[in-house]
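**Q** sequence and predicted model, in that order:
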Amino acid sequence: MQDVLNDLENSEILSREQAALLRRIYGRELFSVHWELRLLLYGGILIMTTGLGLLVAKHFATIGHLTLLAVISTGCAACFAYCLRHGGGFSPGSLATPDAAYDYVLLLGCLLLGTLQGYLELRYQFLAQFWNWWLLASALIYLLCAHYFDNRLVLSLALSTLGAWLGVKSSQLGTGLWDGTLRENAVFFGALVVAAGATQTKLGWKRHFLPVHLHLGVNVLLAALVTGVGSRAAGSAYFAALLLTSSGSAFYATRQRSFAFLLYAVLYGYVGITIFVLDHAHRSSEGIILYFLVSAATLLTALVALHRRFRSAE
């Protein structure tokens, strides 16, 4: 590598400064901490908003309602004002981020808005037993912000909030965890998120949002199908749907060279097959132990081999 850089510098393809910079990078004197800083910013915002929510819930009576409303509202308005001022406006395509803080200021504003909504309902109980509609309102506002400000962090927050609202609605019907209506709604929600992302991409609308839709939608869909494999009423149907969905995820992974979707397909598929086998096969302690030993070793070997194959194809 050093010889190549020397040749490029001698040929005046690279300037002395450019060649020196590349030598420092190649010698690992310089390295990027971009993603580490982004992770710290993201974690800091989550911790701050969580702490603010706990503060509001525990000490709102002593601090004062108007003071809390003023502080949260001012912080939320300041965040959105910053984004409106520095953002490039709406575009169906991808927008360049104006600065490093932009995405996280928007995320902070959205989380403060959610805190404000929760505080208003806690204090004044506008919707009483229908408080879950605050979740739906938050999800729709986050979706609007994600598309207007072109922010995938807020899109993830919007889709997660929408899923939470659907789960709360299902739990109010008296269903248990992953039982009946809740499982069906999870299957519907996962399929809807994937379909929405695919439709947007086909229409040329925010195509770079597709990975967010697929990662969330595929995980929710596969998880819901796995929990249905063990049900007595429609276990076989859920198992068939799981195999079909896992195959689709694996096919997408090979087309797009994305190991994550292959990992989803293999892991969820393995869990579903295990549940199906244990429910329908003759059970013995020796057979179960042998099954887990052989299947786990095969699964691990296959994942390592597939990961190396994906790495070599990049």
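**A** Received it, and whenever you're ready, just let me know what you need. Residues are numbered from 1 along each chain as shown.

**Q** could you use CA atoms for every contact and neighbour count after this?
**A** Noted.

**Q** can you show me the helices along the stretch 101-250 of the chain?
**A** For the stretch 101-250 of the chain, the helices defined by DSSP state H, counting those that start in this stretch occupy 102-124, 133-149, 152-171, 181-203, 210-229, 235-256.

**Q** next, the one to line up against it:
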Amino acid sequence: MNKVFDLLVSKNFIRKEQYQAISEYQKLELFSIRNELLFLLYISILLFTTGVGIIIYKNIDTIGHTVLLFLLALLTVVCFYFCYKKSSGFSKQEVTFENPLYDYLVLFTTILMCTFIGYFQYNLNFQNSNYSIATLVSAMAALAMAYYFDNKSALIIGITALGSFVGLSLKIQTIFENTIFNETNLLVAGILFASLLLVWQWFSEKNRLKIHFSFVILTFALHLMAICCFAGSSQDIYWIFYLILLGTAIYYFYQKSITFKAISWYVFALFYGYIGLNVLILRIIDAVKMDQIFEFLVFLTPFYVIGSIVLFIKMIKNFKKKTNVS
């Protein structure tokens, strides 16, 4: 930066007094607190919406369902009005608000809208509530907010709600009893949903529709596909199918990481690929009954791990050179 100002002084674009003033300002090492304030605003939105939910839960009998629904709907409509008024309308390309605070207002409105939808169905079906309909409607509403107002936070809410609708929900009991890997329907739903995300990203990229959303969509697809494949590879049946699917997904995201210059995808592709390779090796050892050389394999394990770390670092450096990512 100093070289730039030296050049400006030599070309007489700025005076020496201005150059000295700029140098003194740089020595103060001041920084912008914009990100910190936006983060606090994000936290305040989450705390406020959580407080609204707690108030509704604790005072549901004293205030009444109708009053709470009316107040929640009114607040949602008011917030949506300000979002709509300050937005520049729908566009396939990336658009932003003039004031970044309205991005958080869109997030706040999306949370309120999903809360209203869920509470509305809860009020209609007080005892036997099937929340799949409310989840689907919430997902559609959040995705509509995301694409109209160009908001990635709303997109994350929409994808999460849509995943819950197709069956990607875990019970606490399932986790503690370690029966998650036996839930075949859950694994199939996860793989199908990840595939749906890949198809939607391909369609969006082909039609130039919110291409900057691709990072969020593909990140969901990458982790969901990998986790489901790992869970499937632990089963005694069709484990080879899950590993083949994992290898195909790893190669796909490896290519995408280079195209988008996304080092996070590249790192996770290497990480998931490494785990998948180890699972395959253990499966082969178990299949051919190589118990007699087990001690030798244990002896080679430290060298294998060190070699893997060195290779991992080397591949990261090559990726940075290839994509010019700092």
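**A** Cool, the structure landed. Predicted, not measured: the structure shown is a model, and the values here were computed from it.

**Q** closest to Thr67 of structure 1 out of the helices of the stretch 101-250 of structure 1?
**A** With Cα to Cα, the closest approach to Thr67 of structure 1 among these belongs to helix 102-124: 12.2 Å.

**Q** the longest helix belonging to structure 2: which residues count as buried?
**A** Looking across structure 2 with DSSP state H, the single longest helix is helix 294-323. Buried residues in helix 294-323 of structure 2, counted by 16 or more other Cα atoms under 10 Å: Phe312, Phe319.

**Q** format the helices of the stretch 101-250 of structure 1 as TSV; extra columns: mean neighbour count and distance to Ala77 of structure 1.
**A** Compiled in TSV, those are given as follows (neighbours: other Cα atoms under 10 Å; distance: least, Cα to Cα, whole Å):
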stretch	mean neighbour count	distance to Ala77 of structure 1
helix 102-124	20	7
helix 133-149	19	13
helix 152-171	20	16
helix 181-203	18	30
helix 210-229	22	27
helix 235-256	17	40
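
**Q** let's have these in a markdown table, adding distance to Phe31 of structure 1.
**A** Rendered in a markdown table, the data for those read as follows (distance: least, Cα to Cα, whole Å):
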| stretch | distance to Phe31 of structure 1 |
| --- | --- |
| helix 102-124 | 23 |
| helix 133-149 | 30 |
| helix 152-171 | 25 |
| helix 181-203 | 34 |
| helix 210-229 | 27 |
| helix 235-256 | 28 |
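
**Q** nearest to Ala78 of structure 1, of the ones you listed?
**A** Each of the helices of the stretch 101-250 of structure 1 has some distance to Ala78 of structure 1 by Cα to Cα; the shortest is helix 102-124, at 7.9 Å.

**Q** ok, average deviation of the closest one from structure 2?
**A** Taken over the aligned residues, the distance from helix 102-124 of structure 1 to structure 2 averages 1.5 Å (mean Cα distance after the TM-score superposition for structure 1).

**Q** got it, and stretch 185-201 of structure 1?
**A** Plainly put, stretch 185-201 of structure 1 ends up 1.1 Å away from its match in structure 2 on average once the two are laid over each other (mean Cα distance after the TM-score superposition for structure 1).

**Q** where in structure 2 does that stretch fall?
**A** Using TM-score structural alignment, the residues of structure 2 aligned to stretch 185-201 of structure 1 are 189-205.

**Q** chain center to that stretch: distance?
**A** Relative to its chain's centre, stretch 189-205 of structure 2 lies at 14 Å (Cα atoms, centre = their mean, to the nearest Å).

**Q** what does that stretch rub up against?
**A** If you take Cα atoms under 8 Å, 6 or more residues apart in numbering as the criterion, stretch 189-205 of structure 2 is touched by 163, 166-168, 210-211, 214, 217-218, 220-222, 224-225, 228-229.

**Q** go again with 6 Å.
**A** By Cα atoms under 6 Å, 6 or more residues apart in numbering, the list of residues contacting stretch 189-205 of structure 2 from outside reads Ile211, Ser214, Ala221, Met225.

**Q** ok, so of those, who is nearest Gly64 of structure 2?
**A** For the contacts of stretch 189-205 of structure 2, the minimum distance to Gly64 of structure 2 (Cα to Cα) is 41.4 Å, reached by Ala221.

**Q** ok, for the counterpart of that closest one in structure 1, nearest residue in space, not its chain neighbours?
**A** The criterion is TM-score structural alignment: under it, Ala221 of structure 2 has Gly217 as its aligned partner in structure 1. Spatially, and ignoring its direct neighbours in sequence, Gly217 of structure 1 is nearest to Gly190 (4.1 Å; Cα to Cα, 6 or more residues apart in numbering).

**Q** same check on Leu280 of structure 2?
**A** Once chain neighbours are set aside, the closest to Leu280 of structure 2 by Cα to Cα, 6+ apart is Leu243, at 7.5 Å.

**Q** translate the one you found into the numbering of structure 1.
**A** Taking TM-score structural alignment as the criterion, the aligned counterpart of Leu243 of structure 2 in structure 1 is Phe239.

**Q** now do its match against Ala281 of structure 1, distance only.
**A** Distance of Phe239 of structure 1 to Ala281 of structure 1, computed by Cα to Cα, to the nearest Å: 15 Å.

**Q** one more: Leu293 of structure 1?
**A** In this structure, Leu293 of structure 1 and Ala281 of structure 1 are separated by 17 Å, where distance is defined by Cα to Cα.

**Q** now Gly272 of structure 1. Nearest residue, chain neighbours left out?
**A** In space, Gly272 of structure 1 comes closest to Val226 once its chain neighbours are excluded; the distance is 5.2 Å by Cα to Cα, 6+ apart.

**Q** please pull up the equivalent of the one you found in structure 2.
**A** Counting by TM-score structural alignment, Val226 of structure 1 corresponds to Phe230 in structure 2.

**Q** measure its match to Arg283 of structure 2 for me?
**A** When Phe230 of structure 2 is compared with Arg283 of structure 2 (using Cα to Cα), they lie 13 Å apart.

**Q** still on that earlier bit, verify the contact between the residue nearest to Gly272 of structure 1 and Val271 for me.
**A** No - assessed by Cα atoms under 6 Å, Val226 of structure 1 is found out of contact with Val271, at 7.1 Å.

**Q** the closest residue to Ser132 of structure 2 other than its chain neighbours: what's it in contact with?
**A** Among residues not flanking Ser132 of structure 2 along the chain, Phe165 sits closest, at 5.6 Å (Cα to Cα, 6+ apart). The contact partners of Phe165 of structure 2, taken as Cα under 6 Å, 6+ apart, are Ser132, Thr135, Leu136.
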